[in-house]
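Novice: sequence unavailable; structure follows:
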């Protein structure tokens, strides 16, 4: 198979491999779209059908019918993530971009476009920039993140505690991580909700993605200017003052990277953890009694519903073979983290407990593995502990089967978690 193109061998492969088995969300040329209403309705079915047709690596279309390879196999995902010399994160070698087929206004650009940050580079430039990020994240952790989470968690709960009912997505998980991040970044608390909305819209893609990205950059640009004049003990000041000597563009790009990634993944993961706790009463009872800790629940969610379903993206540095497909230099690959975690080759029975096994793909892998795992874990564990302590009798207010989620190319987010509990006064 040659490189993914709308008019080339991709179509031949789709027809030859299908064996008459239709794929939902198919474009006119026979390729499968990872975006749009049909793809959003049932992404797991699409992953399964693609695996059945193509195996561990499948040709797909992203927004704007941009061709890419979706990596479905666990081992193939690991190979791509662990080998930056073969699969670079530098989108400047993306052939469709080089040859002018991707507009600068494409909704893919906020997710895939090159920036002067550690995610967009490999080798020594990556190590230099990543060092600045990890040093400052570790400094924040040392100062104590949990007190900020406790403060904002109680503040969120105070808004609905006396009502005896709430939606734990819209009134808790959707905004809590961003409120914590505003404090860690040195931003005004009032910016939190607007930034959370822009981050969510950017991940959804669509025509507003670029505008929301510009809004985020404007806020962060103003923040960096303020912190140069009045530094403090926050992540922004730490980047500005770091010995790696980041320039202005590098500072802004890393503020954007950490803000968007940390908020979107943590808010989605928090909602999924709450869903698992509330739909499996043994988990809830175990947490309340102290026989189970939150980290075990988080680990289970990381395997079965990771916060990023599909990770953007890698670019082949040379012609090579992956999962039985012939990948061409400059081809775009996107990493199916959910599909890889559920790969029947490594999990023939997805219902079997994976307790204690942290080999999931949810944090990525290799040189670009997420450096903010500890921050996210602290936010989620504290948020769950505060919620269970504050709201006795917490339970779902709707049958578990009626909980719905909305998917985009990159993630699948719960729409709502309606709950009931014994009404409580606001915290003093």
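Specialist: Arrived safely. Note that the structure is a prediction, hence the values are computed from the model and not measured.
Novice: hey, let's count contacts and neighbours off CA atoms from now on
Specialist: Noted.
Novice: how about residue 116, what does it touch?
Specialist: Residues near residue 116 by CA atoms under 8 Å, 6 or more residues apart in numbering: 249, 250, 253.
Novice: same question for residue 231.
Specialist: residue 237.
Novice: buried by neighbour count, from the contacts of residue 116: which ones?
Specialist: Taking 16 or more other CA atoms under 10 Å as the criterion, what is buried in those is 250, 253.
Novice: next, the buried residues of the helix or strand containing residue 259.
Specialist: If you go by DSSP states H and E, residue 259 is part of helix 248-279. In terms of neighbour count (16+ other CA under 10 Å), helix 248-279 has its buried residues at 250-260, 262-279.
Novice: closest to residue 70 among the contacts of residue 116?
Specialist: Closest approach between the contacts of residue 116 and residue 70, by CA to CA: residue 253, at 26.4 Å.
Novice: who touches that closest one in this structure?
Specialist: Going by CA under 8 Å, 6+ apart, residue 253 touches 115, 116, 117.
Novice: which one is the first one nearest to, not counting chain neighbours?
Specialist: Nearest-residue entry for residue 115: residue 253, 6.7 Å, with adjacent residues in sequence omitted and distances by CA to CA, 6 or more residues apart in numbering.
Novice: tally of neighbours for residue 127?
Specialist: The tally of other residues near residue 127 (other CA atoms under 10 Å) stands at 15.
Novice: for residue 373, give me its contacts.
Specialist: Neighbour list for residue 373: residue 363 [criterion: CA under 8 Å, 6+ apart].
Novice: measure it to residue 367 for me?
Specialist: Using CA to CA, to the nearest Å, residue 373 is found at 14 Å from residue 367.
Novice: ditto for residue 399
Specialist: From residue 399 over to residue 367 the distance is 42 Å, taken as CA to CA.
Novice: out of the two, which sits in the more crowded spot?
Specialist: Using other CA under 10 Å, the more surrounded residue of residue 399 and residue 367 is residue 367, with 17 against 9.
Novice: confirm the more buried one sits in a helix?
Specialist: Yes: under DSSP: H, G, I helix; E, B strand; the rest coil, residue 367 falls within a helix.
Novice: for it, which non-adjacent residue is closest in space?
Specialist: Spatial nearest neighbour of residue 367, excluding adjacent residues (CA to CA, 6+ apart): residue 82 at 6.9 Å.
Novice: thought the one you found was touching residue 364?
Specialist: No: between residue 82 and residue 364 there is no contact under CA atoms under 8 Å: 9.3 Å.
Novice: my read is that residue 326 contacts residue 320, right?
Specialist: Yes: if you go by CA under 8 Å, residue 326 and residue 320 touch, sitting 6.0 Å apart.
Novice: how about stretch 207-226: buried residues?
Specialist: By 16+ other CA under 10 Å, the buried positions in stretch 207-226 come out as 209, 210, 211, 212, 213, 215, 216, 217, 220, 221, 223, 224.
Novice: in addition, the following structure is provided for comparison:
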């Protein structure tokens, strides 16, 4: 990879000594000076992204328009695409806004232990960062691997595992529905269809959560996740079965073990993580909004409505890195340089006043949200349908088994996880009338 050119220096226009929006974390030592556009940029992390991200996006839009300068962990400059139309433009024009992460001109300044490195992926062979015909062939293999999952078997397995998890706390009368339910259900369901054991599913779930939180141990967690997937691929090469991993191996366009492992990591993480937060966010909405009270007495009519509203208002996939302009260009009024890092703001785009001028208007029946991405790198339809099947089965099973479930703390005391990438609760403590376990 060629040596990236340094960003333009901001030295000619000194900023105030301590502007309020300067990064709270120390800058990476090897970074070039910030460009003028980023000298007072907001850091894409911190308490406000936990408590009021929608307000942060509104302020950024008012100040900068549909594309805003932001700083990532360590003071790394990037552009956050806030506008609905601009997100569509970026995801539709793969020639101008490439998914090839090797184009980022700051790689030489990024240390190996940078917590966001697993999300951006220098030199990874993952399908996330392929382009053109190579991407299309590998996407076809992934789609065929997922298409082989029988939807009726998926629903049945989801209900069975949901009942098993509920059995673990139903006699107690209280639970944390995030730790004991939402973050376990998708992983355990997917583990079965991918060929993981339940104990392996627990380990990869922890690794994925750590990666998405951008924790200091994110790089180590990615390595652990990689090892688990490599071992599974090796086992399925020797003893293939009727599982998604075996189908992925048999349909790989190159047969490369590294490519298969990387694509398996993407398939599992992209299916588990957003689905877990979709379950948690929907349960929170139904427990805190009186519009959904009927569902809490055992009915199911409002579950689909609540799930749809979450994808508009609290989408699990908040921000996704990244895209890189292949040449200098202008987007949303901002001048971008070739190799700049773009972060797609799905949550901000879903509330763009250009497409939703009245946020009070119901989104029921409207599925034009960008929560599953868009374009050739968006989530395939088979993945969306599987996520909805698992999430809906989990929510309905819980409401059927625990019809009087209620929050155990005031709604305002609920805490969101500290990730600007995923939107989900750190915990969802509830209480309910203790009930018996199922016999099955």
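Specialist: Here it is on my side, so go on. On a predicted model such as this, the values are computed, not experimentally measured, just so you know.
Novice: now render the contacts of residue 116 of the first structure as TSV, adding distance to residue 294 of the first structure.
Specialist: TSV is the format used below for the contacts of residue 116 of the first structure (distance: CA to CA, whole Å):
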residue	distance to residue 294 of the first structure
249	38
250	35
253	32
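Novice: what is the nearest of the contacts of residue 116 of the first structure to residue 165 of the first structure?
Specialist: Distances from residue 165 of the first structure to the contacts of residue 116 of the first structure, taken by CA to CA, are shortest for residue 253, at 39.6 Å.
Novice: okay, now residue 20 of the second structure: neighbour count?
Specialist: Residue neighbour count, defined by other CA under 10 Å, stands at 11 for residue 20 of the second structure.
Novice: and it, how far from residue 42 of the second structure?
Specialist: 9 Å.
Novice: what does residue 199 of the second structure give?
Specialist: On the measure of CA to CA, residue 199 of the second structure and residue 42 of the second structure end up 40 Å apart.
Novice: same check, this time on residue 321 of the second structure
Specialist: For residue 321 of the second structure, the distance to residue 42 of the second structure equals 16 Å [CA to CA].
Novice: do the same with residue 48 of the second structure
Specialist: From residue 48 of the second structure to residue 42 of the second structure the distance is 11 Å (CA to CA).
Novice: those two: which has the busier surroundings?
Specialist: Just comparing residue 48 of the second structure and residue 42: by other CA under 10 Å the higher neighbour count belongs to residue 42, 22 against 14.
Novice: show me the contacts for the more buried one.
Specialist: The contact partners of residue 42 of the second structure, taken as CA under 8 Å, 6+ apart, are 21, 22, 23, 69, 70, 71.
Novice: looking at the second structure, which of the contacts of residue 116 of the first structure hold up?
Specialist: Here is what carries over to the second structure from the contacts of residue 116 of the first structure, by both residues aligned by TM-score structural alignment, their matches' CA atoms under 8 Å: 249, 250, 253.
Novice: buried residues in stretch 150-170 of the first structure?
Specialist: For stretch 150-170 of the first structure, a neighbour-count test (16+ other CA under 10 Å) marks 150, 152-158, 160-162, 164-170 as buried.
Novice: now, those that are in helices?
Specialist: Members of these lying in helices (criterion: DSSP state H): 150, 152, 153, 154, 155, 156, 157, 158.
Novice: OK, contacts around the aligned partner of the third one in the second structure?
Specialist: Residue correspondence to the second structure (TM-score structural alignment): residue 153 of the first structure is matched to residue 162. Neighbouring residues of residue 162 of the second structure by CA under 8 Å, 6+ apart: 181, 185, 393, 394, 397, 398.
Novice: give me the aligned partner of the fourth one over in the first structure.
Specialist: With TM-score structural alignment as the criterion, the equivalent of residue 394 of the second structure in the first structure is residue 383.
Novice: any idea how far residue 233 of the first structure is from the residue nearest to its match when sequence neighbours are not counted?
Specialist: Of all residues not flanking residue 383 of the first structure in the chain, residue 153 sits nearest, at 6.1 Å (CA to CA, 6+ apart). Using CA to CA, one obtains 22 Å as the distance from residue 153 of the first structure to residue 233 of the first structure.
Novice: the inter-axis angle of the helix or strand containing the match of residue 394 of the second structure versus helix 248-279?
Specialist: Assessed by DSSP H and E, residue 383 of the first structure sits inside helix 373-390. Orientation check (axes from the mean of the first three to the mean of the last three CA atoms, to 10 degrees): helix 373-390 of the first structure against helix 248-279 gives 40 degrees.
Novice: before we move on, the earlier item: ok, and the contacts of residue 42 of the second structure in the first structure?
Specialist: Under both residues aligned by TM-score structural alignment, their matches' CA under 8 Å, what the contacts of residue 42 of the second structure keep in the first structure comes to 21, 22, 23, 69, 70, 71.
Novice: can you redo those residues as JSON lines with neighbour count and secondary structure?
Specialist: What follows is those, written out as JSON lines (neighbours: other CA atoms under 10 Å; DSSP: H, G, I helix; E, B strand; the rest coil):
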{"residue": "21", "neighbour count": "13", "secondary structure": "coil"}
{"residue": "22", "neighbour count": "17", "secondary structure": "coil"}
{"residue": "23", "neighbour count": "24", "secondary structure": "coil"}
{"residue": "69", "neighbour count": "22", "secondary structure": "strand"}
{"residue": "70", "neighbour count": "25", "secondary structure": "strand"}
{"residue": "71", "neighbour count": "24", "secondary structure": "strand"}
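Novice: out of those, the closest to residue 87 of the second structure would be?
Specialist: Residue 87 of the second structure lies nearest to residue 69 out of those, by CA to CA, at 15.1 Å.
Novice: if we ignore the residues flanking it in sequence, what's nearest the closest one?
Specialist: Leaving out its chain neighbours, the residue that sits closest to residue 69 of the second structure by CA to CA, 6+ apart is residue 79, at 4.7 Å.
Novice: after alignment, which residue of the first structure pairs with the one you found?
Specialist: Per TM-score structural alignment, the equivalent position to residue 79 of the second structure in the first structure is residue 69.
Novice: now residue 412 of the second structure
Specialist: With TM-score structural alignment as the criterion, the equivalent of residue 412 of the second structure in the first structure is residue 401.
Novice: residue 178 of the second structure -> the first structure?
Specialist: Under the alignment (TM-score structural alignment), residue 178 of the second structure pairs with residue 169 of the first structure.
Novice: many thanks, I have nothing further to ask.
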